[in-house]
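[1] Dropping a prediction and its sequence here:
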Amino acid sequence: MKTLTLLRHAKSGWNDPVTRDFDRPLNPKGRRAATMIGRHLRSLDIAFDHVVASPAIRVVETLGEVATGYGRALDAVWDRRIYLASSATLLDLVRELPASASRVLLVGHNPGLEDLVLQLVPDCQDLLRDAVEAKYPTASIAELGLPIDDWAKAAPAGATLDRFIRPRDLDPSLGPDED
């Protein structure tokens, strides 16, 4: 059995004077949300034996804030292919994960992460999957169980969605802005 946890980067700032999308930093709400998600992961006693992430600034900062709340370092393998990747690219990346890794955290961007969940989890009457399909907000985590012994066997409709946690589920003030 393999467990794949997908973390979308936290809310980034659009008002910062950066020249490239890749360089956008987190905004204060994003920092709070990422720290809260880290605390929640710690409370669930979830440990990862492999972390792979986009090297975009907002992802690097998200992982730093999650680690603060989590209480331990999350040493990532930085993979540029994750930056704005499609679900097909992400699935290829999942299939390349080391066979020795059982519990993987993949940190990246939408719409790729949302589409990957929808590709891996069968379309059935499932409230968690419906929630992902409605919206995969920033700093949200989706935990998927894959009944496989090698990541190379990851296949569409071959996973269960065991958790979907949004920052607003933990603290309503981290929900959507009212503007």
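    Yes, it's here. Residues are numbered from 1 along each chain as shown.

[2] going forward, measure contacts between C-alpha atoms and count neighbours the same way
    OK.

[3] mind checking the end-to-end distance for stretch 65-78?
    End-to-end distance for stretch 65-78: 17 Å, by C-alpha to C-alpha, to the nearest Å.

[4] any residues touching that stretch, and which ones?
    With contacts defined as C-alpha atoms under 8 Å, 6 or more residues apart in numbering, stretch 65-78 is touched by 31-32, 34-42, 50-55, 63-64.

[5] Find the nearest non-adjacent residue to residue 82, please.
    residue 54 (4.9 Å; C-alpha to C-alpha, 6 or more residues apart in numbering).

[6] alright, now check it against this:
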Amino acid sequence: MRLLLLRHAKSSWGDPDLADIDRPLNGRGKTAATTMARYLKDNALLPNQILCSTALRTRETLARLLPFLPQEAHVQLISDLYQQSEDDYLGIIRRHGGRAQNLMVLGHNPAMEDTALALSGTSSSQAMTNLEEKYPTGALAVIDFDIADWSELHPGTGHLERFTRPKDVRDAAG
């Protein structure tokens, strides 16, 4: 089974009166979300289930992904993905992942980074180096597991197959 951990794209801090949960994507974030959506499609990293935080910036990131998915993905908006810890993300994945072969979680840092690090027992060295350095907005960790159901998920049992940042995709495009 494959877990796709996608951090929301860059959000706007332009309106200081907005609650954090209501911050939208900024222009750079919209571009990065579309860049990562194309990357997912071009690399056949297609989720059949998506667990998404209810924060506006995660929902706007999701909206930019959906047109690039050639299949329908079951989407669940989960308020508990907003401002939670890595332990909470593991519990959410176990409870809501079911038997989805390609499960995407669209959420926030630091929980996203902590979850990726906690689950990655093995990795490509460059992917782990990049992940340990920083989990920037719009970044994607792809972690593979040898399990039949997400309820079997445990720390250290995954293989970090890749860690891709929007700048990596832009740099590769030339």
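    The structure has been received and is ready for your questions. These numbers come from a predicted model, not from an experiment.

[7] Return the subset of the contacts of stretch 65-78 of structure 1 lying in strands.
    In strands, defined here by DSSP state E, the members of those are 50, 51, 52, 53.

[8] now those residues as a markdown table including distance to residue 17 of structure 1 and neighbour count?
    Below are these laid out as a markdown table (distance: C-alpha to C-alpha, whole Å; neighbours: other C-alpha atoms under 10 Å):
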| residue | distance to residue 17 of structure 1 | neighbour count |
| --- | --- | --- |
| 50 | 33 | 19 |
| 51 | 30 | 20 |
| 52 | 28 | 21 |
| 53 | 24 | 26 |
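
[9] End to end on stretch 16-29 of structure 2, go ahead and measure it.
    18 Å.

[10] can you map out the strands along structure 1?
    Counting by DSSP E, the strands of structure 1 are 2-8, 50-53, 77-78, 103-108, 141-146, 160-165.

[11] ok, and what's touching the fourth one?
    Right, the one you point to is strand 103-108 of structure 1. Counting by C-alpha under 8 Å, 6+ apart, 2-9, 47-54, 59, 82-84 sit against strand 103-108 of structure 1.

[12] Filter the residues you listed down to the buried ones and express that as a PyMOL selection.
    Per 16 or more other C-alpha atoms under 10 Å, the buried members of the contacts of strand 103-108 of structure 1 correspond to this PyMOL selection:
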select buried, resi 2+3+4+5+6+7+8+9+50+51+52+53+54+59+82+83+84
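
[13] Mind reading off the mean deviation between the lengthiest helix in structure 2 and structure 1?
    Ranked by residue count under DSSP state H, the longest helix found in structure 2 is helix 27-42. Once the two are superposed, helix 27-42 of structure 2 sits an average of 0.5 Å from its aligned residues in structure 1 (mean C-alpha distance after the TM-score superposition for structure 1).

[14] elements contacting that helix?
    helix 56-65, helix 166-173 (3 or more C-alpha pairs under 8 Å, 6 or more residues apart in numbering; DSSP states H and E).
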